[in-house]
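Undergrad: 3D model of this:
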Amino acid sequence: MEHLVSVIIPCYNAERYLDMSIGSVFEQDYNSIELIIVNDGSTDRSEEIIFSWKKRFEEKGLSLVYVHQENKGLGGAINTGLKYVSGEYITLLDADDQFLQGSIRKRAEYLASHPECSGVRSNGWYVKGERRWLFITEEKEKNISDLFTALSLGQTNNWAGTYMLRTDVFFTVYPDRNIFPSRLGQNLQLLLPVSYKRKVGYIDEPLTEYFIYDNSHSHASDLHERKVVEERNSEGYREIYFKILNMLTTDTNELELYGNMYNSTFYRREMRRMLGYKDVKKAKHYYKLLKTTQYCTISDSIDIYSVTCKPLAIILKVVRKMKNLIKL
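TA: Down below sits the predicted model:
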């Protein structure tokens, strides 16, 4: 007997991609699917395209639940979708991405045969134009035993489309079926609670495709604006992380431990981002903060000194190489 899988697709002005994403669910070799599409106030042809698929789903014996609402942002769209979930397992799909064949079946079968797991993740493809590359290539990332720690340290991707979660576990954490209605950080809100002190399995096969679209800007004013927006968003992600952490535990040791982990990830990411924007002053600021955590690495020092003190960076590279040779 197949377990019912609920798939939520939040949608906002995605007419260019909906045939691909909805079609990838429709073509799955798994019959017990409940597709929930939340149209978050689209002003394009999204609704028309969704309705064109509804009859095809019904003819195939699949459920397609369509909900239209005023624009509430991604978090609000997910919250609406969660109210309609009736499956034993749940997964999300962005409107501009797609599942590969077997994606739902293989993850559902994994959960059915691994009752000790609260969820399962898989590999996937990044796709940008003609290029494609795997999410996960290193064995240590494939063999992560503590996903909560790995997510806190930024050691693996948090794209929800590669995960499938047990609904009962998820709704134990969110009994009112509401995540924080933020416009960012949804993936962390879905994955962190399910992985906290729980086991999450892994399927070493790409089962989803995540498309990267070129939104690059060339003008200096645009670059400055992007830098400011990215910095604000990054702070928003950190705020969401600590909201989730405080929701999961009141233990002061755990709060300090995981807080340090995520702060190191945040400082490192911001340092590298500022180096990319050639803002050395801010990069040095984040490096200084990173050093206050226990997770500053020799590679972090090489990154900053490659710009601020190249001779020292060269010395550190030699030291790193010697350490790697000793490990062998």
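Undergrad: only C-alpha atoms from now on, for both contacts and neighbour counts.
TA: Noted.
Undergrad: these two touch, right, Pro206 and Gly124?
TA: Yes. The pair Pro206 / Gly124 is scored as a contact, 3.9 Å apart, by C-alpha atoms under 8 Å.
Undergrad: between these two, which one's more packed in?
TA: Gly124 (23 against 19; other C-alpha atoms under 10 Å).
Undergrad: neighbours of Val229, how many?
TA: Neighbour count of Val229, defined by other C-alpha under 10 Å: 12.
Undergrad: looks to me like it is in a helix.
TA: Yes. The assignment for Val229 by DSSP: H, G, I helix; E, B strand; the rest coil puts it in a helix.
Undergrad: ok, it to Glu235 distance?
TA: 10 Å (C-alpha to C-alpha, to the nearest Å).
Undergrad: ok, Arg320 next?
TA: 31 Å.
Undergrad: just Ala313 next, same as before
TA: 29 Å.
Undergrad: picking up where we left off before, residues that sit against both of Pro206 and Gly124, list them.
TA: Residues within reach of Pro206 and of Gly124 at once, by C-alpha atoms under 8 Å, 6 or more residues apart in numbering, are Leu134.
Undergrad: here is a second sequence; please produce its structure as well for comparison:
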Amino acid sequence: MLTSMKPDKKLVTVIVPTYGRSNELSNAIQSVLKQTYRNIELIIVDDNSCIKNRNAVKSVVSSFANDRDIIYLGDGINRGGAGARNLGLDIAKGEYVTFLDDDDFFSENKIEKQVQHIEKNNLDVSVCDMNFSQNGKFLDVSNCYARVNSLKDFIINGNCYTPMILARKDVLKTVNGFTKTPRFQDHLLMLKILAKEYKVGHIKEKLFTHSNHNGMRITYSSGSAIGFKKKFDEESKYLKLLNSGELQQYQFSKNLVEMKILRSTRSFLDLAKLTSKSFCNIRSFNQFYAYVKCLIRNVFFPNRHF
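TA: Next up is the predicted model:
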């Protein structure tokens, strides 16, 4: 636990899952230790099953032993991102909890600003914006900005990365933490939080840096397809909140994703049917542009990151 804190400061737990990137973990840890908010519990959840990788993580963690006490969890079981974060959440002692990926890093005042944001506005969850780094360059893209206005808006336009979130621990426990899925764990977590009508606030400041290694969009692997299905299944519970126009917008976006998945799985007959259906459902220039962009990439760049 970090020291030199005021006794009235509430404990914040930072959970950092790590898998296969021990060489970048040091920067993530340093960004937590340099926080202006001092009353912090830091938990490193080692999700590596390989002994060599676990030893590398232990070496990084032990290099900070003279500076701070860091809780290390590593039993050789690979649980995936959701399982690793939930494991950390199970032992977290903080009243508040936030998360950091092993290749990302916090701004020095990230935790202080979000705790103040919660307490001044009587919130359950604070969500910040982020810097977006790709191949060493900072990009100002839509992903940088959280969008957590309401459950209905989140289903259509939502954007929330895990490290954006600082929440009361009891909120995270009430929604049963992260859903086990290959992708969209952060999206599904926020979906559950908004569905429970917790008070979520957006602090419009970029308070951490996300390092993107896979291009601006994901490739549509089998894991991605599973993740999208889980996302759509969970969102379907709340589609009754949407009016006809919003439902059309949602369905159109869903169809574009399914087109990419069908292309990656080489389901060409189903792809042809859905491509035709999507074209007939275009209702705006923006949808037409998105459709053409998707079509071009499916035909000419099927293996490109999306």
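Undergrad: report the TM-score for the pair.
TA: Superposed pair, TM-score by TM-score structural alignment, normalised by the length of structure 2: 0.76. Supporting alignment: 281 aligned residues with a C-alpha RMSD of 3.9 Å.
Undergrad: picking that back up, looking at Ala313 and Glu235 of structure 1, which is more packed in?
TA: Neighbour totals were compared for Ala313 of structure 1 and Glu235, and Ala313 leads with 20 against 14 (other C-alpha under 10 Å).
Undergrad: residues of the one helix or strand the more buried one maps to that come out buried?
TA: Using DSSP states H and E, the element containing Ala313 of structure 1 is helix 310-327. Neighbour counts over helix 310-327 of structure 1 (16 or more other C-alpha atoms under 10 Å) mark 313, 316-317 as buried.
Undergrad: tabulate those residues (CSV), appending distance to Tyr30 of structure 1.
TA: CSV is the format used below for the buried residues of helix 310-327 of structure 1 (distance: C-alpha to C-alpha, whole Å):
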residue, distance to Tyr30 of structure 1
Ala313, 53
Leu316, 52
Lys317, 50
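Undergrad: closest to Thr297 of structure 1 among these?
TA: Leu316 (10.8 Å; C-alpha to C-alpha).
Undergrad: residue in structure 2 paired with Tyr210 of structure 1?
TA: Aligned by TM-score structural alignment, Tyr210 of structure 1 pairs with His210 of structure 2.
Undergrad: I'd assumed Phe105 was in contact with that match.
TA: Yes. Judged on C-alpha under 8 Å, His210 of structure 2 makes contact with Phe105 at a distance of 7.1 Å.
Undergrad: neighbour-wise, which of those two wins?
TA: Using other C-alpha under 10 Å, the more surrounded residue of His210 of structure 2 and Phe105 is Phe105, with 25 against 22.
Undergrad: so what's the more buried one up against?
TA: Counting by C-alpha under 8 Å, 6+ apart, Phe105 of structure 2 has contacts 27-29, 31-32, 208-210.
Undergrad: one more time with 10 Å, if that's ok
TA: 24-32, 131, 163, 207-211 (C-alpha atoms under 10 Å, 6 or more residues apart in numbering).
Undergrad: are any of these buried, and which?
TA: Neighbour-count burial (16+ other C-alpha under 10 Å) applied to the contacts of Phe105 of structure 2 gives 24-29, 31-32, 131, 163, 207-211.
Undergrad: ends of stretch 145-164 of structure 2, what's the gap?
TA: End-to-end distance for stretch 145-164 of structure 2: 10 Å, by C-alpha to C-alpha.
Undergrad: can you give me the buried ones in that stretch?
TA: Neighbour-count burial for stretch 145-164 of structure 2 [16+ other C-alpha under 10 Å]: 145-148, 150-152, 154-156, 158-164.
Undergrad: do the same with stretch 4-19 of structure 1
TA: 4-15, 17-19.
Undergrad: and the furthest pair within those?
TA: Taking C-alpha to C-alpha as the measure, those span a maximum distance of 28.3 Å, between Leu4 and Asn13.
Undergrad: tell me where the stretch 151-300 of structure 1 has helices.
TA: Taking DSSP state H, counting those that start in this stretch, the helices of the stretch 151-300 of structure 1 run over residues 167-173, 186-195, 220-248, 252-276, 280-290, 298-308.
Undergrad: tell me which element Leu74 of structure 1 is part of?
TA: Counting by DSSP H and E, Leu74 of structure 1 is found in helix 73-82.
Undergrad: before we move on, the earlier item: out of the buried residues of stretch 4-19 of structure 1, flag the one nearest to Arg131 of structure 1.
TA: Nearest member of the buried residues of stretch 4-19 of structure 1 to Arg131 of structure 1, counting by C-alpha to C-alpha, is Tyr17, at 18.4 Å.
Undergrad: need the counterpart of the closest one in structure 2.
TA: Residue pairing (TM-score structural alignment): Tyr17 of structure 1 is matched to Glu24 of structure 2.
Undergrad: ok so Asp8 of structure 2 is a helix residue?
TA: No. Counting by three-state DSSP, Asp8 of structure 2 falls outside a helix, being coil.
Undergrad: tally up the residues packed near it, please.
TA: Counted with other C-alpha under 10 Å, the neighbours of Asp8 of structure 2 add up to 7.
Undergrad: so what's Gln186 of structure 1 up against?
TA: Gln186 of structure 1 touches 74-76, 78, 158-160, 179-180, 237, 240, counting by C-alpha under 10 Å, 6+ apart.
Undergrad: who wins on neighbours among these?
TA: Result: Ile78 is most packed of the contacts of Gln186 of structure 1 (other C-alpha under 10 Å), 26 neighbours.
Undergrad: so what does it match up with in structure 2?
TA: Using TM-score structural alignment as the criterion, Ile78 of structure 1 maps onto Arg85 of structure 2.
Undergrad: tell me how far its match lies from Lys137 of structure 2.
TA: Distance from Arg85 of structure 2 to Lys137 of structure 2, counting by C-alpha to C-alpha: 28 Å.
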